[in-house]
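Chemist: Sharing a model prediction with you, sequence too.
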Amino acid sequence: MSNPNKRRGTEWETAGTRFLRAEVPDGDDIRRVAQTGRLDIGDVHAAPFALEFKNTAKLELAAYVDQAEAEAHNAGLPFGAAVVKRRGKGPGAGYVVLSLATFARLLAYLRANTPADRGR
């Protein structure tokens, strides 16, 4: 791959996908997705999330979250999140960034699908 930025992005997506598959029970369905058509559907699908991976020196969190949410919509998934590489660290130290509105919908989703005691 001749473009170093593209190579770094692909390496980050691959490392993040491998990490999630190893850490999430039944994570075999977590996968990098090929771009098809004109509407981007994210870099990785980890249902119910479309994930947009970012490995850049300059952080533009608002743009990343907007992109992830648009891509989740395009993919027909309820949640979008940006997964941002932390400089000098492995994939487990990366950041997952969501809007507060997405977090609220996620929290409502979890509460509706979790036993009533919620770990209390």
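Modeler: Right, received. Where do you want to start?
Chemist: CA only for contacts and neighbour counts going forward, please
Modeler: Will do.
Chemist: Could I get the full set of strands for the chain?
Modeler: Under the criterion DSSP state E, the chain contains strands at 31-32, 44-46, 49-54, 79-84, 95-97.
Chemist: and the comparison structure, right after this:
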Amino acid sequence: MDLVSLLLELKPLMEDPEAHFSRITELLERHQGLAEYEVARFYVSRHWSEVVTKRLGSVDPRERIQAVRLIPLLFPRVTAAGHLRRRVKDADSRVASAARAAVRKLGLADVSLPDSREEPPRRPSPH
């Protein structure tokens, strides 16, 4: 699929992003290899900033996981780090694990302050 086909498929889905959340995520994941992927990412991200923020604040951990999965697909590194900051230490271990995977995928060194409840390691590793 080329960029034009992808954008044509995304356009009607973007009219109701909540209803088509899974399909849009799937399309973005499958087409990350496109040379013009950044154009598609920008197109979707400008419509979805509020949707992702809403899902990150949801009580349902499944919605938070969906939002965390979408962050590396949509946002530049600085914005993504801001969104992932609280999710890395989420109360639900599945959400925290997904957030750590997103941090690794984006190659971020650090997104949150160290957990002061634990002693720092004697020999810290880079990852």
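Modeler: It's in. As the structure is a prediction and not an experimental result, all values here were calculated from the model.
Chemist: TM-score of the superposition?
Modeler: The pair, once superposed, lands on a TM-score of 0.34 when counted by TM-score structural alignment, normalised by the length of structure 1; 73 aligned residues with a CA RMSD of 4.8 Å.
Chemist: re the thing from before, format the strands of structure 1 as JSON lines; extra columns: distance to residue 111 of structure 1 and mean neighbour count.
Modeler: Converted to JSON lines, the strands of structure 1 look like this (distance: least, CA to CA, whole Å; neighbours: other CA atoms under 10 Å):
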{"stretch": "strand 31-32", "distance to residue 111 of structure 1": "26", "mean neighbour count": "18"}
{"stretch": "strand 44-46", "distance to residue 111 of structure 1": "19", "mean neighbour count": "21"}
{"stretch": "strand 49-54", "distance to residue 111 of structure 1": "17", "mean neighbour count": "26"}
{"stretch": "strand 79-84", "distance to residue 111 of structure 1": "15", "mean neighbour count": "26"}
{"stretch": "strand 95-97", "distance to residue 111 of structure 1": "20", "mean neighbour count": "16"}
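Chemist: Of all those, which one is nearest residue 6 of structure 1?
Modeler: Closest approach to residue 6 of structure 1 among the strands of structure 1 (CA to CA): strand 49-54, 10.6 Å.
Chemist: so what secondary structure elements neighbour the closest one?
Modeler: Counting contacts by 3 or more CA pairs under 8 Å, 6 or more residues apart in numbering; DSSP states H and E, strand 49-54 of structure 1 packs against helix 4-23, strand 44-46, helix 61-75, strand 79-84.
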